[in-house]
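Chemist: Just need the structure, nothing else, for what follows:
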Amino acid sequence: MTIFCLSAPQASAQTLAPAPEAPTGRTTKPFVTTTQDMVAAANPLAAQAGREILAAGGSAADAAVAVQLVLNLVEPQSSGIGGGAFMVFWDGTTMTTLDGREKAPAAAKPERFLGQDGKPMKFYDAVVGGRSVGVPGTVRLLEAAHKRWGKLPWKQVIEPAARLAEEGFTISPRLNGLLTQEKYLQNDPTARAYFYDADGKPKAVGTVLQNPAFARTLRTLAENGADAFYSGEIAGDIVTTVTGHATNPGDITLEDLKAYKVEERPAVCGPYRTYKICGMGPPSSGQIAVQQILGIIEGQDMASLKPGPEAAHWIAEAGRLAFADRALYVADPDFLSVPTKGLTDGGYIKSRAALIDPAKSMGKAKPGDPPFQKTFLWGASDGIEFGTSHMSIVDRNGNAVSMTTTIEDGFGARLMTKSGFLLNNELTDFSFAPLEDGKPVANRVEAGKRPRSSMAPTIVLDGNGKLYAVVGSPGGSLIINYVAKTLVGLLDWKLDPQVAVDLPNFGSRNGPTELEAGTEAEAWKAGLEAKGHEVKLIDQNSGIHAIVVTPGGLIGGADSRREGVAIGN
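Modeler: Alright, predicted model coming up:
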């Protein structure tokens, strides 16, 4: 039996309401235990919806539908049916991954985000408006998962969100704070009327916010399925909203929406110690990079290092190597041959690990030359998402969902449909520059293409092939380091999930070594600088969720940096 380092008093599984966020954004939380099932999500109301479905005998997939639809209401800045998602599902024998990532419309061209001067547009000049909106995939993904693994009726799993949209919910401190900081959302009349008072100020904490338009949308989906989103009135509303923007219109058509399909992709799985780590493959770079980081540090005795500058050195150096490969090789596998097998090959990873000097940082890493690849002529690029959420779910039959879901930047494209939901700006996850040094960039914009992601929904199996942990996080390209850190905390340092997710965040994205400001990681700065690291202290407001399976039940943790909770039955 696993021994957990428990640093906080045990919480009741009934705990729902988060404590008010501290000025730092961190409110210490205890770990949670349950005996039958568990859901960890970014907001208490979303977690409660999932718990309600699990208590009614629903599966992890059923609960995921309920959680996502409530998140659309209570955490609209991060995800919703106007965006996309990746789901990893474990049914006790098979690991399946579903790709519900947004797609570029048929009219999209590689020069989409170049200005009149031929140079890449400024980020928010590209984001705000219809130009950045990709064809949403979340609704198709939810329906596909429910059809395959659901146990309860489709209408029943939609009901918690529809009811909440009609009755209303109170605005949380986090949502109010993000609205206060937001610069562009008020320019959209529909969003302004919904989120702001007549004087232009965000609606106050505790204000009951009702969304009858979204309730009607959900009732329509409950009656007619996902087809009602991709055709008919809702689809027409999406097209009108995207193409009707006054200064930055997009080009999504009804045909683009009708043509959208969810893709089942091969799960990316690899060993770490005695465990098997599985997650989403391309177009997500997340699991490839996580596995590279873990594979590179596997030769080190991480258990003896404990959190500190020495462990941070190894993980940051591994991150440099992983991010160098990510930038060059990973994009939509429907458009190029991604060498996933080579990037996760044990021999290749060992060769990359040999590049790390225990005493000195390598600075900026170069991409490697993995086996099993076709000739590559691509330039490197980057693409990140910020408006993201995650859920981890285990049902009473041992099925598990790890799902990361996004609308890209906070509040997406700052466009709200008359149907009651925000639209993504996912196309800005493509490289703005289609060429680098005269070579086409792998992650350039192309018609029908899915932009590269960093999302890393992860499921861990033990040495006997049994479910051990469900992990994931929001956070853009920082997701990769958040998930890798948490896995090291769980698997090497044997921490309980709450302590593991609350560890200071740290790592490198092949630039500076980044330490989480305001945490004990700041004390590691001098030790890392002595090894030649360029160190930056930055806010890293992760939002990780983790559930661990033990012989006695489930133990869950929800990142103390945000308002999420882990609850169950």
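Chemist: from here on, contacts and neighbour counts on C-alpha atoms
Modeler: Noted.
Chemist: Where do the helices of the stretch 451-569 of the chain begin and end?
Modeler: 479-491, 497-502, 525-529 (DSSP state H, counting those that start in this stretch).
Chemist: which parts of stretch 521-533 are buried?
Modeler: Within stretch 521-533, the residues that qualify as buried by neighbour count (16 or more other CA atoms under 10 Å) are 521-522, 524-525, 528-529, 531, 533.
Chemist: quick one on the thing from earlier: take the helices of the stretch 451-569 of the chain and write them to CSV, including distance to Pro110.
Modeler: As requested, the helices of the stretch 451-569 of the chain are exported to CSV (distance: least, CA to CA, whole Å):
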stretch, distance to Pro110
helix 479-491, 27
helix 497-502, 39
helix 525-529, 40
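Chemist: and Gly398, which of these is closest to it?
Modeler: helix 497-502 (18.0 Å; CA to CA).
Chemist: Let's see this one next, to set against the first:
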Amino acid sequence: MLNGRAVLVPAVLLASLSACTHSEQPADTTPPAPEASSGYTPKPGWAVDRFAVAAANPLATQAGYDVLKAGGSALDAAIAVQMVLTLVEPQSSGIGGGAFLLHWDGEELVALDGRETAPAAVDETLFLEPDGTPMAFQTAVVGGRSVGVPGTLKMLEKAHSQYGKLPWKDLLQPAITLAREGFAVSPRLHTLLQTDPSLRDNPPAAAFYYQPDGSPWPVGHRLHNPALAELLQAIAEGGSRAFYEGKNAYALVKQVNEHPTNPGRIALSDLTGYEPRQRDAICTLWQSSYQVCGFPPPSSGHITQMQILGILEHLGPLPALDQGVPSVDFLHRYSEASRLAYADRAKYLADPDFVPVPGRTWNSMLAPEYLRQRAGLIGPRSMGTAEPGEPGPVPVALGIQPEQPEYGTSHISIIDADGNALAMTTTIEQAFGARLLNDGGTGLPGGYLLNNELTDFAFEPRDSEGRPVANRVEPGKRPRSSMSPTLVFDAAGEQLLASVGSPGGAAIIHFTAKTLLGMYGWGLDAQRAINLPNFGSFNGPTVLEAGRFPPATPRALEVRGHEVNEMEMTSGLQAIQRTDDGWFGGADPRREGVVMGD
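Modeler: You can find the predicted model right below:
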């Protein structure tokens, strides 16, 4: 059963809990789509007997599959997948970014935190103009200012020492070979290169990803990456030290700190001093039948997701689908529950090494009595904008973080033949990160992209009354994330039932919650649950995936007081669920992912 590194939320948690009020004024903004749409390609779903790999690109999935066929563990396969994604899906994740890994070895559930950290030289004014106003978001993103200390590689190396079976160097070979021999530019990569407004401004990236006339390489063009091949070969032979020290470290620091218009403040000591963290996963009893396990802060994913689902439980039976899509009754309830959960998120959730925890336990935010009180605030009309609740005492008065954009990621779900399983969500934040292509000090074309993860911190460190925002910038701190790698178990925590996750910025929470509702609320298989239209609220307008709901749906919601925005909601869900005969995998038709297994 679940033990060791998992913290279970019991069916009843007694605490001193207070109700809250809400205002009637809706927010006037909706977060932008994390990554551009590149089409919708129906996926069949994949049934397998013993093991499965689900990843965002067929070449990456193939690498993971080959590792499992060779006797590797789920963790071994994840390493191979991530290295290939660095090459073939550079807009979303890579060794220049960070990741959250939830791992199950059949007895113990472990949460490994490879999130980027803020350099030692930054402070809470990092994203403020000289007059004290916050920088424009895109101005902050592009350049060295937004780059956090990458954590993915060192976290995976640590995980490999615990759960790996095959040699480390063998797991990097698929990516090294593809980088040397070249890979075909995919339709999604081509589309994002074409539409990105800033990548061409970085000379190395412009020379590598674009033709002389400024147009991106066409779909199918064979792209070689000799710089990444050489760097990965050094990492294969020397471990993560080849990234965090030596030529690559010097090249990274130089590129960040000497950016001509927006320099950063990273130091070699930030790189050598980076350490991944092992944290306690949070497992929450849902519908009295499932232990849904996810990542604790600095991720806001699990707590916000399970607040939404927990509040819905207190509103009565789940409304059935209406002609195959969520009904107006459901969407009203879900959006209101989301407003309440995102209000709490904006006030309380941040790196626990730097902020107080309400009631001294994150479980206070998931306590049934607290969620029952929050559910009691939901009426027949939309509340517009919710206020945060009081899940437990906090020793300092916290300000509320204003809404600001959050961007993309990639997700990997793997289950091996021995029953080891993982859910790993990995990111460089916005598409193409800080728009800095680093050659690792090789002097060769290509390389990897650096993250812009520091823009996940609050730009405004204090509210109008001077109260500190929990997610403000501080040296060594990890920015709040929405990444929601999720493993689902039976109520006793003994049998693994599913691995789920998605990219999508702040909407990751909604995408993952939707899939759980589809599988375990509406009885759909993983693929049909992923296919459902996307929806949600970020404590502002109710958002619906454009073109996926009947025209009557937004009108009916508006009658109930909702401000409705229809927009692209480009999820990238991956899910693997247990069946009577083995496993069934699904991949999002909105992106290029596939599932492979035997």
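Chemist: just to revisit the earlier point, quick one: which of the buried residues of stretch 521-533 of the first structure is nearest Gln540 of the first structure?
Modeler: Distances from Gln540 of the first structure to these, taken by CA to CA, are shortest for Ala521, at 11.6 Å.
Chemist: hang on, the closest one packs against Ala312?
Modeler: No: look at Ala521 of the first structure against Ala312 with CA atoms under 8 Å: they stay out of range, at 9.1 Å.
Chemist: shared neighbours of the two, anything?
Modeler: Shared contacts of Ala521 of the first structure and Ala312, defined by CA atoms under 8 Å, 6 or more residues apart in numbering, are found at Phe506.
Chemist: Any chance of CSV for the buried residues of stretch 521-533 of the first structure, columns distance to Leu336 of the first structure?
Modeler: Output for those, formatted as CSV (distance: CA to CA, whole Å):
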residue, distance to Leu336 of the first structure
Ala521, 39
Glu522, 41
Trp524, 41
Lys525, 40
Leu528, 38
Glu529, 39
Lys531, 38
His533, 35
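Chemist: quick one: which of those is nearest Gln373 of the first structure?
Modeler: Looking across those and measuring by CA to CA, the closest to Gln373 of the first structure is His533, at 32.0 Å.
Chemist: what's near enough to touch the aligned residue in the second structure for the closest one?
Modeler: For His533 of the first structure, the aligned position in the second structure is occupied by His562, per TM-score structural alignment. By CA under 8 Å, 6+ apart, the residues touching His562 of the second structure are 381-382, 384, 541-542.
Chemist: before we move on, what about Val564 of the second structure?
Modeler: Contact analysis of Val564 of the second structure by CA under 8 Å, 6+ apart lists 541-544, 554, 557-558.
Chemist: With distance to Ile412 of the second structure as new columns, can these be given to me in TSV?
Modeler: Below are these laid out as TSV (distance: CA to CA, whole Å):
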residue	distance to Ile412 of the second structure
Pro541	30
Thr542	28
Val543	26
Leu544	25
Pro554	33
Leu557	35
Glu558	37
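Chemist: quick one: which of these is nearest to Lys69 of the second structure?
Modeler: Leu544 (40.6 Å).
Chemist: Could you find the counterpart of the closest one in the first structure?
Modeler: By TM-score structural alignment, Leu544 of the second structure lines up with Leu515.
Chemist: got it, and Trp104 of the second structure?
Modeler: Match for Trp104 of the second structure (TM-score structural alignment): Trp90.
Chemist: ok, its match - how many residues close by?
Modeler: Number of residues near Trp90 of the first structure (other CA atoms under 10 Å) recorded here: 23.
Chemist: tally of neighbours for Val328 of the second structure?
Modeler: With other CA under 10 Å as criterion, Val328 of the second structure counts 19.
Chemist: where does it sit relative to Ala513 of the second structure, distance-wise?
Modeler: Distance, Val328 of the second structure to Ala513 of the second structure, using CA to CA, to the nearest Å: 17 Å.
Chemist: same thing with Thr61 of the second structure?
Modeler: Thr61 of the second structure is 24 Å from Ala513 of the second structure, by CA to CA.
Chemist: which one of the two has more residues nearby?
Modeler: When Thr61 of the second structure and Ala513 are compared for neighbours, Thr61 comes out ahead with 29 against 23, by other CA under 10 Å.
Chemist: The more buried one -> the first structure?
Modeler: So, by TM-score structural alignment, Thr61 of the second structure is matched to Ala47.
Chemist: same thing with Ala587 of the second structure?
Modeler: So, by TM-score structural alignment, Ala587 of the second structure is matched to Ala558.
Chemist: Tell me the one among the contacts of His562 of the second structure nearest to Asp525 of the second structure.
Modeler: Thr542 (26.3 Å).
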